[in-house]
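1. The sequence isn't on hand, but the structure is:
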């Protein structure tokens, strides 16, 4: 029987998932379980949809961090407290960041471009390729996620990600939101607000925050629906992938860079 080396062994992942569930889900706080909506399963999602994002860097305002703050609040990242006595450098290196503001400078013209950087939700995600347990996986609708039950914290995915989009949780997570469970020893990254999508919403927290600020730099939607606003915008405007040379076919695209 032929084996596709570009894809994880689904039977092995299924076995691991069932074994973990049979042993009992890991409890990380009273009433909080380390589950991810539809994790490891295509139930409720379809390959007819591919969620993605288009970011207009001309509209991304210098000094604005509304998208970062909204992401932190939506996913409970703002609930992590800085360990007592930890230096500024260590805190900056270890604190989780699902979205970070990046400045690009054109060495020829000196022009500065601002953009938010997050998981790019690749069609061919390197993080999935290197994960030894199948914890990093891609759903049928294009979302690249992490199953906290099977993540062993090896951080191979962090080394493989060309966008530095993943974070490792170094300390205990005492307070968190039940819709976005998080735990020490796990790797995590932007999920394009999977908890909202699975609840029937079709916007992300960062998009909503950007719109409230009046910038409207972030457009989210179904890339495969020709009638969606994002699909029409991608046809109307030239957009680029970050590190297009890697041929990952990212779900996040940028204009005016």
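-> Received, thanks. What you see is a predicted model, and the numbers here were worked out from it, not measured in a lab.

2. CA only for contacts and neighbour counts going forward, please
-> OK.

3. Would you agree residue 217 is in contact with residue 55?
-> Yes - taking contacts as CA atoms under 8 Å, residue 217 lies within contact range of residue 55: 5.5 Å.

4. now the strands: where do they sit in the stretch 1-150 of the chain?
-> 27-29, 32-33, 51-56, 100-105, 112-117, 136-138, 144-146 (DSSP state E, counting those that start in this stretch).

5. what packs against the last one?
-> Counting by 3 or more CA pairs under 8 Å, 6 or more residues apart in numbering; DSSP states H and E, the packing neighbours recorded for strand 144-146 are strand 136-138, strand 187-188.

6. Residue 239: how many residues sit nearby?
-> Per other CA atoms under 10 Å, the neighbour tally for residue 239 reads 17.

7. ok, and the closest non-adjacent residue to it?
-> residue 255 (4.4 Å; CA to CA, 6 or more residues apart in numbering).

8. And the one you found, how far from residue 196?
-> From residue 255 over to residue 196 the distance is 26 Å, taken as CA to CA, to the nearest Å.

9. show me where this structure has helices.
-> Using DSSP state H, the helices found in the chain span residues 10-23, 66-75, 88-94, 126-130, 156-160, 194-197, 205-212, 229-236.

10. let's bring in a second one:
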């Protein structure tokens, strides 16, 4: 597998608390008045049926990710770079306030010392804590399982950031320039991984998945409710775990070969 530049965020399993410890490593309608459109989506081939913009998201689907850590190189940061480039989240140079829609972390078993490099992003939970605590309804979940933020009604209280067990949301502290048309941002609001919802609705895979396909194919995306989808077939072959399964939030992101 080819390698790419980038750094990992080193953290012991005991500090991260990402996993249940027993036996494991420690154009789309978002909401009323909010619509995203796919711009310049011709660079990636269609992988599934695009959803007409006039049709609402359906609970007949649940989009998710399977991440095979045997194929995830410790030095590769392609998924992070692709996410940043496509969605336009910007770094200020201050680690304490820089957004991280997706980040690479090193998970370490304190008993054996075995390490795995893993991408961590919004887990698009079936029962998302961020939605439960939001006082305005800005944090929301589409019928197809994608968890989003309606920035028109986000008041920047950051309750969702405190509630998220995966540190998957960021607060926009500064005015932003050169924004992406597919991801308009505003100072004083919260943002996070959208699974590249505009690409999904156009029948394309998220940007991180497209980039990873060129580096080893660790990220598999698809409809968890479709038994014939690539992700469903892979899940039948690869034992997988969900981060913090003990919380009962049912993440849409699963990890294979974490043990």
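-> It's in. All of these numbers come straight from a predicted model, not from anything done at the bench.

11. isn't the residue nearest to residue 239 of the first structure right next to residue 56, touching?
-> Yes - the criterion here is CA under 8 Å, and residue 255 of the first structure meets it with residue 56 at 4.9 Å.

12. hmm, back to that, residue 38 of the first structure: which of the helices of the first structure is closest?
-> Ranking these by proximity to residue 38 of the first structure (CA to CA) places helix 194-197 first, at 9.3 Å.

13. In the second structure, which residues correspond to the closest one?
-> On the second structure, the counterpart of helix 194-197 of the first structure by TM-score structural alignment is residues 197-200.

14. these two touch, right, residue 250 of the second structure and residue 125?
-> Yes - between residue 250 of the second structure and residue 125 there is a contact at 5.3 Å, judged by CA under 8 Å.

15. any chance of the helices of the first structure in TSV, plus distance to residue 148 of the first structure?
-> Formatted as TSV, the helices of the first structure follow (distance: least, CA to CA, whole Å):
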stretch	distance to residue 148 of the first structure
helix 10-23	10
helix 66-75	15
helix 88-94	19
helix 126-130	14
helix 156-160	14
helix 194-197	15
helix 205-212	22
helix 229-236	31
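
16. Quick one: closest of these to residue 101 of the first structure.
-> Minimum separation from residue 101 of the first structure across these (CA to CA) falls at helix 66-75, 7.6 Å.

17. Residues in contact with that closest one: which ones?
-> Outside of helix 66-75 of the first structure, the residues within contact range by CA atoms under 8 Å, 6 or more residues apart in numbering are 77-79, 98-101, 116, 176-177, 179-180, 205-207, 209-210, 213.

18. Report the contact partners of the closest residue to residue 234 of the first structure other than its chain neighbours.
-> Spatial nearest neighbour of residue 234 of the first structure, chain neighbours left out: residue 54 (7.7 Å); criterion: CA to CA, 6+ apart. Contact analysis of residue 54 of the first structure by CA under 8 Å, 6+ apart lists 218, 219, 220, 230, 234, 252, 253, 254, 255.

19. corresponding residue for residue 54 of the first structure in the second structure?
-> Structural alignment (TM-score structural alignment) places residue 54 of the first structure against residue 66 in the second structure.

20. how deep is residue 105 of the second structure tucked in, by neighbour count?
-> If you count neighbours by other CA under 10 Å, residue 105 of the second structure ends up with 19.

21. Hmm, it is touching residue 115, no?
-> No - between residue 105 of the second structure and residue 115 there is no contact under CA under 8 Å: 10.1 Å.

22. So what's the residue count around residue 58 of the second structure?
-> Residues near residue 58 of the second structure, counting by other CA under 10 Å, number 12.
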